[in-house]
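In: Sharing a model that was predicted from the sequence below.
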Amino acid sequence: MYDRKVVYLTLICFLGLFAFMVIGADAAPKPVKITDLKAADKSPYEIGEGLKKDVKYYIDRDYTVVEMPADLVGIQWIMTGNDQKKSTGASFVTFSVDRPAIIWIAYDSRGNAKKGGTPPDWLKKDYELTSGTLKVTDGNMDTFNLWKSKKPVNGKVVIPGNAEKPAAGFGSNYIVLVEAGASTAVSPKTKLSTAWSRIKSVK
């Protein structure tokens, strides 16, 4: 009886450790191959490989990230420029992805209704405002709100200008975060169920 309890306790501890490892691994954003990046005004936007604390996020400013959601740490992003904060047009930033991808728009929090601003129509139409934020060293703005695409995008990604109507209240340009869509990954729940089944099958 004692030996059986020890075995069960060992298995439970193993499962807990495995769960921690699985969930931790899945928490990191999945990479996507990004190609053909272009800005309508020919600005030399760049593809950032891993956004995290202390990383510079614009090509033309030295502002850095102070705090961001843990599950987005290390995400790829489009390093835009703040000089294009007044950009307009239905197709200002374009690029291609090699698989279904979730697109995040980090938009100046001053352009949010809670701060008396108004986001552009395209942002409200194709993205949903989340509770996540990106805190930065730009003291005037302080925080980006994170908007998530309502569905994964595959192939060419088209993002309109920061100042498209009826945008108001903003003072900084957006940046774009990119990760593989949920359909490309196995959920932690599925992995844990499989692992538990294997453990129970051990005689």
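Out: Sure, I can see it. The shown structure was predicted, so the numbers you read here are calculated from the model rather than taken from an experiment.
In: For the rest of this, base every contact and every neighbour count on C-alpha atoms.
Out: Noted.
In: Which positions within the top strand by length along the chain qualify as buried?
Out: Counting residues, the longest strand found in the chain (DSSP state E) is strand 93-108. Across strand 93-108, burial judged by 16 or more other C-alpha atoms under 10 Å covers 93-97, 99-108.
In: So which elements touch it?
Out: The helices and strands touching strand 93-108, judged by 3 or more C-alpha pairs under 8 Å, 6 or more residues apart in numbering; DSSP states H and E, are strand 34-39, strand 143-149, strand 153-159, strand 175-180.
In: so how far is the last one off the chain centroid?
Out: Just to be clear, that refers to strand 175-180. Remark: strand 175-180 is offset 5 Å from the chain centroid, using C-alpha atoms, centre = their mean, to the nearest Å.
In: now do stretch 117-134
Out: Remark: stretch 117-134 is offset 13 Å from the chain centroid, using C-alpha atoms, centre = their mean.
In: ok, and what's touching that stretch?
Out: 65-69, 106, 110-113, 143-150, 160, 162-170 (C-alpha atoms under 8 Å, 6 or more residues apart in numbering).
In: buried sites along that stretch?
Out: Using 16+ other C-alpha under 10 Å as the test for burial, stretch 117-134 gives 117-120, 122-123, 127-129, 133-134.
In: okay, pairing it with this:
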Amino acid sequence: RDTTIRRLPVMLCGMRLLQLSSQADEVTAEDFVSFTLDAPARVWVAYAGSATRIPEWLRTFTPEEADIDLADEWWGGKVQKLYSREYPAGRVVLGGNRAFGALGRCDPQYLVLIEG
């Protein structure tokens, strides 16, 4: 299904974007996606603003005072709250959308942006 970013904070413009499969928004794994950073970077996650509780793995990130507006062909307009965390160079592992601790409406799938 199609998901479109309707509003993106200026501070995120130009960052690398990892858009994960919308089919994976029910994944409960603690090690759902991984990637390697060649240098230290800040990793941003845009997670469902409709969730009543974020997953444990995302609680190691700092909540930010900004969000992303999405248009999803199934769910309509959605707000994704932003979280960020500094990582050293090396492997980064992120959990699933519905990993332990997640409660409420956790759709659509989160987005990952890489600064640096």
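Out: Perfect, thanks for sending it. Values in this document were obtained by computation on a predicted structure and should not be read as measured data.
In: got the buried residues for the longest helix seen in the first structure?
Out: Determined from DSSP state H, the single longest helix within the first structure is helix 2-27. Along helix 2-27 of the first structure, these residues count as buried under the neighbour rule (16+ other C-alpha under 10 Å): 15, 18-19, 22.
In: coming back round to it: which of the helices and strands packed on strand 93-108 of the first structure sits closest to Leu51 of the first structure?
Out: strand 175-180 (8.7 Å; C-alpha to C-alpha).
In: against the second structure, where does the next helix-or-strand element following the closest one fall?
Out: Where DSSP states H and E defines the elements, the next helix or strand beyond strand 175-180 of the first structure is helix 188-201. With TM-score structural alignment applied, helix 188-201 of the first structure matches no range in the second structure.
In: contacting residues around Trp196 of the first structure?
Out: Neighbours of Trp196 of the first structure in contact, by C-alpha under 8 Å, 6+ apart: Leu15.
In: What separation is there between it and Val6 of the first structure?
Out: Going from Trp196 of the first structure to Val6 of the first structure by C-alpha to C-alpha, to the nearest Å gives 17 Å.
In: again with Pro100 of the first structure
Out: On the measure of C-alpha to C-alpha, Pro100 of the first structure and Val6 of the first structure end up 46 Å apart.
In: Likewise for Val158 of the first structure?
Out: Taking C-alpha to C-alpha, one finds Val158 of the first structure at 57 Å from Val6 of the first structure.
In: Likewise for Ala106 of the first structure?
Out: According to C-alpha to C-alpha, Ala106 of the first structure stands 50 Å off from Val6 of the first structure.
In: ditto for Pro160 of the first structure
Out: Computed with C-alpha to C-alpha, the distance linking Pro160 of the first structure and Val6 of the first structure is 60 Å.
In: now Thr194 of the first structure
Out: Per C-alpha to C-alpha, Thr194 of the first structure is found 23 Å from Val6 of the first structure.
In: again with Lys135 of the first structure
Out: In terms of C-alpha to C-alpha, Lys135 of the first structure sits 47 Å off from Val6 of the first structure.
In: One more: Pro119 of the first structure?
Out: Counting by C-alpha to C-alpha - Pro119 of the first structure and Val6 of the first structure are separated by 58 Å.
In: what sits against the closest residue to Gln19 of the second structure other than its chain neighbours?
Out: Distance criterion C-alpha to C-alpha, 6 or more residues apart in numbering; nearest residue to Gln19 of the second structure, sequence neighbours excluded, is Leu111 at 5.3 Å. Contact analysis of Leu111 of the second structure by C-alpha under 8 Å, 6+ apart lists 17-20, 45-47.
In: Same list (the residues you listed) but as CSV, adding distance to Val27 of the second structure.
Out: Compiled in CSV, these are given as follows (distance: C-alpha to C-alpha, whole Å):
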residue, distance to Val27 of the second structure
Leu17, 20
Leu18, 17
Gln19, 15
Leu20, 11
Val45, 16
Ala46, 16
Tyr47, 14
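In: List the contacts of the residue nearest to Glu26 of the second structure when sequence neighbours are not counted.
Out: Spatial nearest neighbour of Glu26 of the second structure, excluding adjacent residues (C-alpha to C-alpha, 6+ apart): Arg98 at 5.5 Å. Residues counted as contacts of Arg98 of the second structure (C-alpha under 8 Å, 6+ apart) are 25-29, 55, 106.
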